[in-house]
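Undergrad: just to be clear, the model below is a prediction. Sequence and coordinates:
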Amino acid sequence: MKSPIDIAIANFVDHCQAIPSSLGSPGSQTTAFSTNQHTLNIPYPNGITIGQTDNQDSQMSQIRQMIAGRPSGAVTSMVDSFSSLDLTPLGFHTLFDTPWTFRQAAPVESLPIRQPQFRIETVNTPAQLQEFDRAAAAGFGQPDDDTVYSTPLLTDPRYDFYFIRQSNKIAAGVQTFTNNESIGVYTLFTLPEHRRKGFAKSLVNHVLSLTPDLPAVTNPSEDSDHLFRNAGFSHIGTRTIWLHVPS
């Protein structure tokens, strides 16, 4: 039986392969390492370690191969899933650490939004997905001129996108990735002017209520950590984000 952190990593790896693949850049995976050589301007890593420390030699070898295969001048991002590697000798520097969090499968009631005039909607069309993409970029303070969530994801049964509108514009949203083992809760955002209204809490409870028989995983930010803890998530490990910028 897989451990909670192995379940969380497996969901994250599959999700991080699916996004660039939908944009035309398929990747590859071994038991120790997942890699995607994309040069897309998307916040998804080029490499992710899989498995415990007995795979370190194999992981370091595959990271070297990944770097050697990168286009000239390409920035490379890495997720060390167990914060156990030192990639400094390979020219990487650390960006930050974030937790892996896990919630056991359990029923949860969908939480009504404080303002009854608002409701949770599902992305169903390319236009809605494009709007979600741009709203998510704004929610995370990123440029909105690069596509992250592309139309092929609408026909991928593992993905769902939910949002709340205010003043006819998306005010908050969340994206999920579901496999046979877990539901990953990702891209939870609320635009600055719509925060402190309970939108994010309602969205998280909504997606958890749809899959009561599956555990849930996520990588919360400092701002969202308390929200996920209140929803029943607990920290199960730490990952380190590394960046390699050619000189």
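TA: Cool, the structure landed. Numbers count the residues shown, from 1 in each chain.

Undergrad: C-alpha only now, for contacts and for neighbours.
TA: OK.

Undergrad: show me what contacts Leu23?
TA: Neighbour list for Leu23: Val148, Ser150 [criterion: CA atoms under 8 Å, 6 or more residues apart in numbering].

Undergrad: then Phe82?
TA: Residues in contact with Phe82, defined by CA under 8 Å, 6+ apart, are Thr49, Gln52, Gly237, Thr238, Arg239, Thr240.

Undergrad: looking at those, which are in helices?
TA: Within the contacts of Phe82, no residue falls in helices by DSSP state H.

Undergrad: for the protein, which helix is longest?
TA: For the chain, the helix with the greatest residue count under DSSP H is helix 4-22.

Undergrad: now the following helix or strand past that helix, how far from the chain's geometric center?
TA: Beyond helix 4-22 in the direction of the C-terminus, DSSP states H and E gives the next helix or strand as strand 28-29. Counting by CA atoms, centre = their mean, to the nearest Å, strand 28-29 is centred 18 Å from the centre of its parent chain.

Undergrad: included below, for side-by-side comparison, is a second structure:
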Amino acid sequence: MITDPRTTPNTATLTAVASAVRNNAAWCDAVCRSHGVPGAVEGGVWASPRRTPPLYPDAVTLSPDATPDDVLARIDVTSPGASVKDSFGTLDLSAAGFEVLFEARWIHRPAAESAPRGGGWEPVEGAGRLSAWEAAWSGDGESEGLFRPALFDDGAVFLAAKAEDRVTAGAVAFPAASVIGISNLFAADDDLDTAWSSCLDATARLWPGVPAVGYEHGDDLTAALRHGFAPVGPLRVWLRTDG
């Protein structure tokens, strides 16, 4: 088979994608376990046979060779609401009643070469402060208990900026697969550039010499690229709407 070197991912890109995918699957697994929902890896797929917490997928593909059957056989498809993170954008789940919810790009940022500035965002500690962080992240000032204190035990760090003891910006940083996964980044004033700069400074302080990964789309992706991330691969999230 003849491949076009301009479109064929190189080894470094494939490694970056694999790290981002594995890190994200580990984070999804941690969130689900914190809610008492078990998941397991089999056949190139992480999946839970029970419906997972809101905003988190029932399955995450870990290999581009995973098939629809590998995924659908391991999740609950008896009712609407099942979701699948198609980590390589290779699946077609439309015949099973799924629709594409959104498409995004995995992103990777090499470890920072310059020393972090210090100060700025700090880790949240304790259940009460975690609830306040979630209330700020939600945008409506409410905490539904999606993020639970058990996540601290799995190594999750909830970073926050504060003004007069009020959380004004933040993100989740999760170490796994030899990288730091950054997700759920937000800023009350919509200043994504300051948020990314502060977040990356904090992660460089906490995990010096470790690359950062994640996935974004739209304006959030554009902002991340301005701060040293590179897009390394596509993904899709599928949602089952057919009952």
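TA: Yep, it's here. Here the structure is a predicted model, which means the values were calculated and not measured.

Undergrad: between the contacts of Phe82 of the first structure, identify the one with the most neighbours.
TA: Most neighbours among those, by other CA atoms under 10 Å: Thr49, with 31 neighbours.

Undergrad: among the contacts of Phe82 of the first structure, which ones are in strands?
TA: Counting by DSSP state E, the part of those found in strands is Thr49, Gly237, Thr238, Arg239, Thr240.

Undergrad: circling back to that earlier point, so the longest helix of the first structure corresponds to what in the second structure?
TA: The aligned range for helix 4-22 of the first structure in the second structure is 16-34, by TM-score structural alignment.

Undergrad: can you check stretch 80-90 of the first structure too?
TA: Per the alignment by TM-score structural alignment, stretch 80-90 of the first structure matches residues 86-96 in the second structure.

Undergrad: in that stretch, what counts as buried?
TA: Going by neighbour count (16 or more other CA atoms under 10 Å), the buried part of stretch 86-96 of the second structure is Asp86, Ser87, Phe88, Gly89, Thr90, Leu91, Leu93.

Undergrad: wait, Thr151 of the first structure touches Ala127, no?
TA: No: using CA atoms under 8 Å, Thr151 of the first structure makes no contact with Ala127, being 9.1 Å away.

Undergrad: helices of the first structure, start to end?
TA: So, for the first structure - with DSSP H - the helices run 4-22, 56-68, 126-139, 199-210, 225-230.

Undergrad: map Leu203 of the first structure across to the second structure for me.
TA: So Leu203 of the first structure corresponds to Cys199, using TM-score structural alignment.

Undergrad: and for its match, the neighbour number?
TA: By the measure other CA under 10 Å, the count of residues near Cys199 of the second structure is 25.

Undergrad: mind listing what it touches?
TA: Cys199 of the second structure makes contact with Trp121, Leu159, Gly170, Ala171 under the criterion CA under 8 Å, 6+ apart.

Undergrad: need the contact list for Lys83 of the second structure.
TA: No, residue 83 of the second structure isn't Lys; it's Ser. Tyr56, Pro57, Asp58, Ala59, Val237, Trp238, Leu239, Arg240.

Undergrad: what is the burial count for the residue nearest to the first one when sequence neighbours are not counted?
TA: Spatially, and ignoring its direct neighbours in sequence, Tyr56 of the second structure is nearest to Cys28 (6.5 Å; CA to CA, 6 or more residues apart in numbering). Counted with other CA under 10 Å, residues neighbouring Cys28 of the second structure total 23.

Undergrad: do you know how far Cys28 of the second structure is from Ser197 of the second structure?
TA: Per CA to CA, to the nearest Å, Cys28 of the second structure is found 25 Å from Ser197 of the second structure.
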